[in-house]
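> sequence first, predicted model second:
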Amino acid sequence: MKRLRFFVQPFVPPIEAPQFYINGDLMKIVNQFKYLGSTLTPICSLDMEIQTRINLASAAFGRLRTRVFLNNDHKNGTKTAVYLAVCISTLVYASETWTPCRRHIEMLENVHTRCLKRIFGISWEDRVTHEELYRRSNTTIEAMLAKRHLRWLGHVIRMPDHRLPRQILYERLSHGNSSAGGQKRDIRTTLKLF
């Protein structure tokens, strides 16, 4: 017969959430909200943000599909330029501070590949590799993300020491302990990957 073991935690009173009022109205506490076009969550997960970006870029592509991308009067170079200016800029909006995992980059690359195939009129029967598609469009999502991260990093490094973004970039854990298990990815780790 197995012995059951119990662990009794000491009673800790629940911490009340702070209450903020604006013009006499109480602000609600929410799990996510949009700020400057980005979806922010308490756990800083990119899943919802990536899905929102994919939906917005797909909608932009759909609105331009018949007039631009499927129009045979336009050259492929023109179609690609419009795609990069409208759809890709929507897809990677505010990506400078993202800390994407491999699965996030793959999700973005899948959308990019699907759109490029429609622009160039390529079906699965044509057996065109993804590398060939990227060569024709002259870009990959991973390369764009790396370029945006490095450009943002250059801005932060040139900031004076008293600016908050620079302090956060160079900060270390001054007191307390790291949480057990794998640490959440931060911007420094992401930049090392590129």
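Arrived safely, thanks for sending. Numbering: from 1, shown residues only.

> from now on I want contacts and neighbour counts done on CA atoms only, so please keep to that.
Fine.

> who touches stretch 129-148?
By CA atoms under 8 Å, 6 or more residues apart in numbering, the residues outside stretch 129-148 that reach it are 80, 92, 95-96, 105, 108-109, 112-113, 116-117, 191, 194.

> and the comparison structure, right after this:
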Amino acid sequence: MTISTQKTKCMTTLKTPLRCKLEVDGNIIQQKMKFKYLGIELSGCGDVEEEVRAQTVRATRVAVCLSDTVWRNKNIKVKTKARIYKAVVRPTMTYTAETRPDTARTRQLLETTEMRVLRRIAGKTLFDREKSENIRRTCGVENINEWVLGRKREWNDHISRMDEERMVRIARDRSPLGRRSLGRPRKQ
């Protein structure tokens, strides 16, 4: 197998940017701080909030496209609209949610976007002062963060069933070799 040095890129994963020189057959591999891979923008510093925000924007765009034809249609039942939401909008919002870390901000972004769509489905506005739980119960949709947590458990069980030689299982189960030095880690 030959490696194309023009197409290959490298990235370091540290909190602070670090330049490294990677060379293959005398050609230097270009280093990127972030790049798109399988539709997701990977960041070297591990910041997921920006990607979750981009996903919620994409999901909102999809929901807005469905607004006039589906959400406002009085002839379609609320349960049917909720099924369309689960099949179209939710997967756009939660792509790769099984493997990324959750923060309070990312959970809030997901829940806010979900409730914006569910209110549209139920025909309610914020001025109606209807609780989110009541709207979820009307639509028959569980909280998106609980749903993501369930997907994470399923993914973890899936990895547990894999052979012990698989790279994904090795990366999850093993810890780095060696010992950390005492004290606070150095800045450089």
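Sure thing, it's come through. This one's a predicted model, so the numbers in the text were calculated from it and none came from an experiment.

> thinking again about what came up before, how about the contacts of stretch 129-148 of the first structure in TSV, adding neighbour count?
Shown next, in TSV, are the contacts of stretch 129-148 of the first structure (neighbours: other CA atoms under 10 Å):
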residue	neighbour count
80	21
92	19
95	20
96	18
105	14
108	20
109	16
112	24
113	18
116	21
117	15
191	13
194	12
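
> and those residues, which two are the farthest apart?
Pairwise distances across these peak at 29.9 Å for 117 and 191 (criterion: CA to CA).

> list the contacts for the most centrally placed residue in the second structure?
In the second structure, the residue lying closest to the centroid (CA atoms, centre = their mean) is residue 97, at 3.8 Å. Applying CA under 8 Å, 6+ apart, we find residue 97 of the second structure in contact with 148, 152.

> give me the element it is part of.
For residue 97 of the second structure, there is no helix or strand it lies in under DSSP states H and E.

> how about it, what's its match in the first structure?
Matched by TM-score structural alignment, residue 97 of the second structure corresponds to residue 95 in the first structure.

> next, count neighbours for the residue lying closest to residue 34 of the second structure once chain neighbours are set aside.
What sits nearest to residue 34 of the second structure in space, not counting adjacent residues and going by CA to CA, 6 or more residues apart in numbering, is residue 43, at 4.4 Å. Using other CA atoms under 10 Å, residue 43 of the second structure has 19 neighbouring residues.

> repeat that for residue 89 of the second structure.
By other CA under 10 Å, the residues close to residue 89 of the second structure number 23.

> in three-state terms, label the residue in the first structure that residue 32 of the second structure lines up against for me.
When the first structure is aligned by TM-score structural alignment, residue 32 of the second structure is paired with residue 30. With DSSP: H, G, I helix; E, B strand; the rest coil as the basis, residue 30 of the first structure sits in coil.

> now swap in the one 4 residues further on and tell me
Under the three-state scheme (three-state DSSP), the conformation of residue 34 of the first structure reads as strand.

> residues contacting the closest residue to it other than its chain neighbours?
With sequence-adjacent residues excluded and distances taken as CA to CA, 6+ apart, residue 34 of the first structure is closest to residue 40, at 6.1 Å. By CA under 8 Å, 6+ apart, the contact set of residue 40 of the first structure is 32-34, 49.

> try 10 Å this time
31-34, 46, 48-49 (CA atoms under 10 Å, 6 or more residues apart in numbering).

> ok, residue 47 of the first structure next?
39, 100-101, 103-104.

> got it, and residue 114 of the first structure?
By CA under 10 Å, 6+ apart, the residues touching residue 114 of the first structure are 122-123, 130, 133.

> got those as a markdown table, with secondary structure, distance to residue 154 of the first structure and neighbour count columns?
Below are the contacts of residue 114 of the first structure laid out as a markdown table (DSSP: H, G, I helix; E, B strand; the rest coil; distance: CA to CA, whole Å; neighbours: other CA atoms under 10 Å):
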| residue | secondary structure | distance to residue 154 of the first structure | neighbour count |
| --- | --- | --- | --- |
| 122 | coil | 38 | 14 |
| 123 | coil | 41 | 11 |
| 130 | helix | 31 | 16 |
| 133 | helix | 30 | 19 |
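
> pick the one among those residues closest to residue 85 of the first structure.
residue 133 (17.5 Å).

> in the second structure, what residue corresponds to the closest one?
For residue 133 of the first structure, the aligned residue in the second structure is residue 135 (criterion: TM-score structural alignment).

> now its match: how far from residue 119 of the second structure?
7 Å (CA to CA, to the nearest Å).

> before we move on, back to that, the second structure: which residue goes with the residue nearest to residue 34 of the first structure?
Using TM-score structural alignment, residue 40 of the first structure pairs with residue 42 in the second structure.

> helix, strand or coil: sort out that match for me.
strand.

> what about the strands in the first structure?
Listed in chain order, the strands of the first structure (DSSP state E) span 21-22, 25-26, 33-35, 38-40.

> deepest-packed of those, please.
strand 38-40 (a mean of 17; mean count of other CA atoms under 10 Å).

> alright, I will stop here.
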